[in-house]
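J.: Provided below are the primary sequence and the corresponding predicted coordinates.
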Amino acid sequence: MAIWKKALFPFQILFAGAVVLRKKLYATGVISRYVATIPTIVVGNLATGGTGKTPMVDFLLRYFSQKKELGVLSRGYGRKSKGFLAVRSTAPSSDVGDEPLMLAQKHPNVFVAVCESRPKGIVKMLAQKPSLEAIFLDDAFQHLALQPTFKILLTTYTRPWFSDALLPVGNLREPATAAQQADVVIVTKCPTSLDEETKNAYKAKLGIAPHQKLFFTNLEYGTHVRGAAEIPLDEFIKTPFVLLTGIANPSPLVEFLKRQGAEFTHLSYPDHHDFSKKEIASIKAMQQPILTTEKDAVRLATYTLAQCHTIEIGVGFLDKEGAFLELVQSAIEN
């Protein structure tokens, strides 16, 4: 183990103590928890980011938003505003956050909102739209002020929580034992084919409890890119281009494009990156077509980038998709 990680152990102990104390205060009722009047479904993780929460929410909205009046509540990470805001599709990403804005643009019939306090956000959403039948919460597994109806917990195939450690030594926000609170566990970003032996090994290492269901998903990429026009991906990649990303882990997208035989220059920025005018000028100077993600595109919308195209990143279940959807539907109709 690296020396710098060993130096962080005292801070990890302090962090663990704070997490345990906070949980105990809620568990014993010293601090009360809010229970909404409609079903609330949390999509969260134990790690600090990059497990695919927003693509999972997007997947769920695709399936259920035509059947139910749904809402989505997020903190709105990276936004410059405070408090509760209903997300309009024309809002600046700096006001509402890139992921909520992306969801609002893709699902115009869904009420998307942002608020640091999930209970306050839910109360305001119901006041503005009493007809809501259920609310999905993007990243609220650690938000103990809310007692949700159903919890979906994500972990990545390449860095599952059993291979991680608590902050600040690792990336876990709370001990792995907290996973026992989930109703469903999903291993995301898996290889396309995964044998039963590997699945069973993950089930054992993750410590899946009898009351929990385990699923495995991979990333699916759009067959077309969208810009001024929609172009088949295999046509677009015939010309060298710039891949522009500001997401937690662009490696799967990079590897996918390489497998397609694409020739590109990758400009990688941190997750939720706020592009500067200087960076945009540098990108324009490259004078090549640009490919970016839908999430990045909402942050780039204020700039005029010629030949800018987006590729959709979605979720695909390796198997048992129907069983997963039945569980969520049961929670919505609770």
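T.: Noted; the coordinates are in hand.

J.: C-alpha from now on. contacts and neighbour counts both.
T.: Fine.

J.: could you report the neighbour count for residue 120?
T.: 15 (other C-alpha atoms under 10 Å).

J.: let's bring in a second model and compare:
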Amino acid sequence: MKQTITFLPSLLFGLITWVRNKLFDWGILPSRSFEKPRIIVVGNLAVGGTGKSPLVAYLVKNWRGGDRLGILSRGYGRKTKGYIEVNGQSSAEEVGDEPLAYKSLFPELPVAVCEKRTEGVEKMPEVDVLLLDDAFQHRSLKSSLNLVCSTFEKPFYQDTLLPHGRLRESAKGIERADAVIVTRCPSILTKEQKSNFAQGVLRNSKEEKPIFYTSVRYAKPVGPREHLPSKWALFAGIADPKPFFTYASSLGQIQEEVIYGDHHRFTEVELLELEQQAKTMAGDEGFLTTHKDFVRLQSHLSQLPNLGNHLYYLPMEMYFIDQEEQFWDWLGKN
């Protein structure tokens, strides 16, 4: 019944996005390019949870050469509007959780938010390379490169349009990608698995695309004490919390798992409930969450001392399963 209800709206959504893309393709809707900085878009075709943020962080951490880098994001979930530069005193309510997470990882890097990306590019501090987080559908700006993320488990070519599925536009949109970054892959991929994915991309594109396969790894939890708790209460407000919960289960006894919506904004009642729960925790107990959830809570912790004394987050980073040097060679040539 649900599929029947969502099927017709997805057809209408597909028509609207097709017309919009054609208007840009035909030059009826303007698309602005910038001679400087070099603009690299990190985006996707599906909503949420495709690994864009880990890719942006990887690029910054491993960038080759002396280019000055910057990050521009929409700042999803913020209560503000317009162009804002992220600083150490910013809150998730002001700039969104992802930009705040970038700033905490790279304090010296210019990070800004602006829903109008062309305006954001104009106002950014001077940089050589600007990484645009989640701007693949923002076609009023013409990028130097488009890196499109798709998870290995839920590839874009097996998905359908919103609201029937998770796609923001037709799978044919992959034609605008310069490279496809496959995220959250198993640590070992067979030639057959890679070939199947490449065929899925080719079915929706007029030409072959460079495809690079990546996964994620976790580091030691970060929190108020070096000696980690052995019992954990887990919570996460991200698009796909399954990998987080799976890995966290290896860190000790799991007493609780709570899932919030993506980019969840904690209410005053929820914060007080977490504080009260933390107050009853023993020394070997703690909360464990994701980095994005932690930065959303960080500005409240001065008023929540018990939560602050028991709250840890799990760092995560992306890595290439293979062909890492080929990726950097390709990026340097394009």
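T.: Now that the structure is in, tell me what you want to look at. What you are looking at is a predicted structure, and each value in this text was computed from that prediction instead of being measured.

J.: quick one: residue 317 of the second structure is in a strand?
T.: Yes: Residue 317 of the second structure sits within a strand when classified using DSSP: H, G, I helix; E, B strand; the rest coil.

J.: check contacts around it.
T.: Applying C-alpha atoms under 8 Å, 6 or more residues apart in numbering to residue 317 of the second structure gives the contacts 54, 57, 58, 216, 217, 218.

J.: what's the closest of the residues you listed to residue 226 of the second structure?
T.: residue 218 (16.7 Å; C-alpha to C-alpha).

J.: pretty sure that closest one is touching residue 318, no?
T.: No: counting by C-alpha atoms under 8 Å, residue 218 of the second structure sits too far from residue 318 to count as a contact (9.0 Å).

J.: of the two, give the one with the bigger neighbour count.
T.: The neighbour comparison of residue 218 of the second structure against residue 318 (other C-alpha under 10 Å) goes to residue 318, with 21 against 13.

J.: how about the aligned partner of that one in the first structure, what does it touch?
T.: Matched by TM-score structural alignment, residue 318 of the second structure corresponds to residue 315 in the first structure. For residue 315 of the first structure, the contacting residues are 55, 56, 59, 217, 218, 219, 220, by C-alpha under 8 Å, 6+ apart.

J.: of those, grab the buried ones for ChimeraX.
T.: Typed into ChimeraX, the next command selects the buried ones out of the contacts of residue 315 of the first structure (criterion: 16 or more other C-alpha atoms under 10 Å):
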select :55,56,217,218,219,220
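
J.: would a markdown table of the contacts of residue 315 of the first structure with distance to residue 71 of the first structure be doable?
T.: Shown next, in a markdown table, are these (distance: C-alpha to C-alpha, whole Å):
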| residue | distance to residue 71 of the first structure |
| --- | --- |
| 55 | 16 |
| 56 | 15 |
| 59 | 14 |
| 217 | 24 |
| 218 | 25 |
| 219 | 24 |
| 220 | 24 |
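
J.: considering the contacts of residue 315 of the first structure, which are maintained in the second structure?
T.: Contacts from the contacts of residue 315 of the first structure that recur in the second structure, judged by both residues aligned by TM-score structural alignment, their matches' C-alpha atoms under 8 Å, are 55, 56, 59, 217, 218, 219, 220.

J.: any idea which residue sits dead centre in the first structure?
T.: Centre of the first structure computed as the mean C-alpha position; nearest residue by C-alpha atoms, centre = their mean is residue 53, 2.4 Å away.
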